[in-house]
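> Quick one, structure for this:
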Amino acid sequence: MKNSLIIALDFPDKNDVYGFIKKFNNEQLFVKVGMELFYKEGPAMVQELKEMGHDIFLDLKLHDIPNTVGRAMRNLASLGCDLVNVHAAGGKEMMVAALEGLEAGTALGAKRPKIIAVTQLTSTSEEQMKGEQLISVSLEQSVLHYAKVTQDAGLDGVVCSSNEVKLIREQLGEQFLTVTPGIRMSSESVGDQKRVATPEFARNAGVSMIVVGRSITRAEDPVLAYQLYKNAWEGKVYETKNS
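Next comes the predicted model:
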């Protein structure tokens, strides 16, 4: 699972998803199913993608009382996802309940999905965090604190920006997963993201997995865009067929 490039399937319905997936000629992908798609198509979308052989990050960012999150995770475990998440702001007790629910819902003999916690969204700036969340420490300190609580709860890692990964690595170790969205090529617009990084920066920072959405899904040639990102992430030079 480490060193994966995850494609965010931020599409309104399954027809768009299948049209996109078809372009890859049965290549096995690691894809993210988020709220937009899941709320429209439901669990069947995840199950169908798994039947096609793809790895799934189910990105629902659960955040509720411990009992509710634990029960929800028990149900989500039956879908066979590879990666799921919660909000670290829900607290340690909630995260422990999420992990327990996930373990209870995983079929006997099956591998439990990895579970990570969102720290601060990559669309959040330090000014927003301080002004709207009333958190007085730096954004980096906030992310590290959430990461420590997440590790204490027994979860596998966190969602954060590439900027905070080095500090997390130093204090929480190499095995703790860091999954980072907000990945852009240097020539691209950052859109609604605030804390962005290139694939090369993410790799050098020690990121475990990167998530790329619109830069691939809305590209004129999604397969080429995916290959460019994948090779940049893996430190390879992409050669076109005409070179």
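> switch to C-alpha atoms for all contacts and neighbour counts from now on
OK.
> In the protein, spot the strand with the most residues.
The longest strand of the chain (DSSP state E) is strand 55-62.
> Which other helices and strands does that one contact?
strand 30-34, helix 43-51, strand 83-87 (3 or more Cα pairs under 8 Å, 6 or more residues apart in numbering; DSSP states H and E).
> how far does the host helix or strand of residue 169 sit from the chain's center?
Applying DSSP states H and E as the criterion places residue 169 in helix 165-172. Averaging C-alpha positions (Cα atoms, centre = their mean, to the nearest Å) puts helix 165-172 18 Å from its chain's average.
> just stretch 37-44 next, same as before
That offset, for stretch 37-44, works out to 17 Å (Cα atoms, centre = their mean).
> Leaving out the residues flanking it, which one is nearest to residue 35?
Nearest-residue entry for residue 35: residue 60, 5.7 Å, with adjacent residues in sequence omitted and distances by Cα to Cα, 6 or more residues apart in numbering.
> Could you also give me the structure for this next sequence, so I can compare it with the first?
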Amino acid sequence: MNNQPIIALDFPDRLSMSHFFTFFPKQEKLFVKVGMELFYKEGPQVVEQLIDQGHSVFLDLKLHDIPHTVYRAMRNLGKLGVSITNVHASGGIEMMRAAKEGLLEGAQESGKKERPKLIAVTQLTSTSEEMMQKEQKIPLGLLECVLSYAQLTAKAGLDGVVCSALEAKDIHSQTHPDFICLTPGIRLIEDNNGDQKRVVTPDQARALTANYIVVGRPITKAQQPYEKYQQINQLWNGEK
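Next up, the predicted model:
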């Protein structure tokens, strides 16, 4: 289990992100997620800025393409110094292995000491079983599908998966105890679920053996983001 909740910096631009950080003590070193919205607007520079400030970064771009394209893209991303990045497990074993190869090569070329972790998305936490079966035409139960993707990811040699905390125990039992389950869809009891379908609270995620939690709107949309972050951090770490 990682003892810091990962804050999803789902902001439209660097200015909005910088304003959010004014609510936090300057010396606070955070674990943050940079997703498509911010990365596509600001580019790799925003990742480099966050790392230079001492923050750890989960770069959430969910690559999904032919193996060669993913290999080349991951080779570039590996040079940034991120802690974690990801692909879609549905891209298959060959693509995932190519992604890992490119990521490691990029990190080595840049002289990064820490090897970035590479994980794969199983099913988005905004996906319900009914959606998966009707829209994706996957004739499986949701858990069965997630477990299948997790086993495929482990076979490809990746470090873990993005999944709902509801699936973490089963994934660990079907892969290995060190296999990472990084879990979005984290909400407090009083929060609105928004577009998330498979949600749990931070303390529930801990009990369900999640290794990382990603929290966005409950923190970023709060009137007092730092106080909300501390509350979530305490629940995640089992503190009263």
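> rewinding a little: and the helices and strands packed on strand 55-62 of structure 1: which comes nearest residue 217 of structure 1?
Nearest of these to residue 217 of structure 1, taken as Cα to Cα: strand 30-34 at 11.2 Å.
> By how much does the closest one deviate from structure 2 on average?
Average distance, strand 30-34 of structure 1 versus aligned residues of structure 2 after superposition (mean Cα distance after the TM-score superposition for structure 1): 0.3 Å.
> In contact with the aligned residue in structure 2 for residue 123 of structure 1, which residues?
Mapped onto structure 2 by TM-score structural alignment, residue 123 of structure 1 lines up with residue 126. Residue 126 of structure 2 makes contact with 195-198 under the criterion Cα atoms under 8 Å, 6 or more residues apart in numbering.
> Look at residue 176 of structure 1 and say how many residues are nearby.
When neighbours are counted by other Cα atoms under 10 Å, residue 176 of structure 1 registers 18.
> can you tell me which residue in structure 2 aligns to it?
Superposed on structure 2 with TM-score structural alignment, residue 176 of structure 1 falls opposite residue 179.
> And residue 141 of structure 1, by the same measure?
In structure 2, residue 141 of structure 1 lands on residue 144 (TM-score structural alignment).
> packing partners for the lengthiest helix in structure 2?
Counting residues, the longest helix found in structure 2 (DSSP state H) is helix 93-109. Packing partners of helix 93-109 of structure 2 (3+ Cα pairs under 8 Å, 6+ apart): helix 67-77, helix 142-155.
> could those helices be laid out in TSV, adding mean neighbour count and distance to residue 5 of structure 2?
Shown next, in TSV, are these (neighbours: other Cα atoms under 10 Å; distance: least, Cα to Cα, whole Å):
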stretch	mean neighbour count	distance to residue 5 of structure 2
helix 67-77	20	23
helix 142-155	20	22
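> possible to save these as CSV with distance to residue 1 of structure 2?
Converted to CSV, these look like this (distance: least, Cα to Cα, whole Å):
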stretch, distance to residue 1 of structure 2
helix 67-77, 25
helix 142-155, 18
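> Which one, of those helices, ends up nearest to residue 189 of structure 2?
That would be helix 142-155 among those, by Cα to Cα, at 23.6 Å.
> what sits up against that closest one?
For helix 142-155 of structure 2, using Cα under 8 Å, 6+ apart, the contacting residues are 89-90, 92-93, 96, 119-120, 122-123, 128-129, 132, 160-161, 163, 167, 170-171, 174-175, 179.
> Please, a ChimeraX command that selects the buried ones among those residues?
The buried residues among the contacts of helix 142-155 of structure 2 can be selected in ChimeraX (16 or more other Cα atoms under 10 Å) with this line:
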select :89,90,92,93,96,119,120,122,123,129,132,160,161,163,167,170,171,175,179
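> ok, the match of residue 176 of structure 1 - contacts?
Residue 179 of structure 2 neighbours (Cα under 8 Å, 6+ apart): 154, 159-161, 172.
> Tell me which residue of structure 2 matches up with residue 132 of structure 1.
Per TM-score structural alignment, residue 132 of structure 1 is aligned with residue 135.
> Ok, residue 204 of structure 1 next?
So, by TM-score structural alignment, residue 204 of structure 1 is matched to residue 207.
> tally of neighbours for that match?
Residues lying near residue 207 of structure 2 (other Cα under 10 Å) number 15.
> Residue 199 of structure 2 versus that one, what's the distance?
14 Å (Cα to Cα, to the nearest Å).
> And residue 77 of structure 2, by the same measure?
Taking Cα to Cα, one finds residue 77 of structure 2 at 30 Å from residue 199 of structure 2.
> Also residue 217 of structure 2?
Taking Cα to Cα, one finds residue 217 of structure 2 at 13 Å from residue 199 of structure 2.
> now swap in residue 236 of structure 2 and tell me
Distance from residue 236 of structure 2 to residue 199 of structure 2, by Cα to Cα: 14 Å.
> quick one, which of those two is more surrounded?
Taking other Cα under 10 Å, residue 236 of structure 2 and residue 199 do not tie; residue 236 has more neighbours (24 against 20).
> what residues are up against the residue in structure 1 that the more buried one lines up against?
Per TM-score structural alignment, the equivalent position to residue 236 of structure 2 in structure 1 is residue 233. Neighbour list for residue 233 of structure 1: 5, 199-200, 202-203 [criterion: Cα under 8 Å, 6+ apart].
> That concludes my questions; thank you for your assistance.
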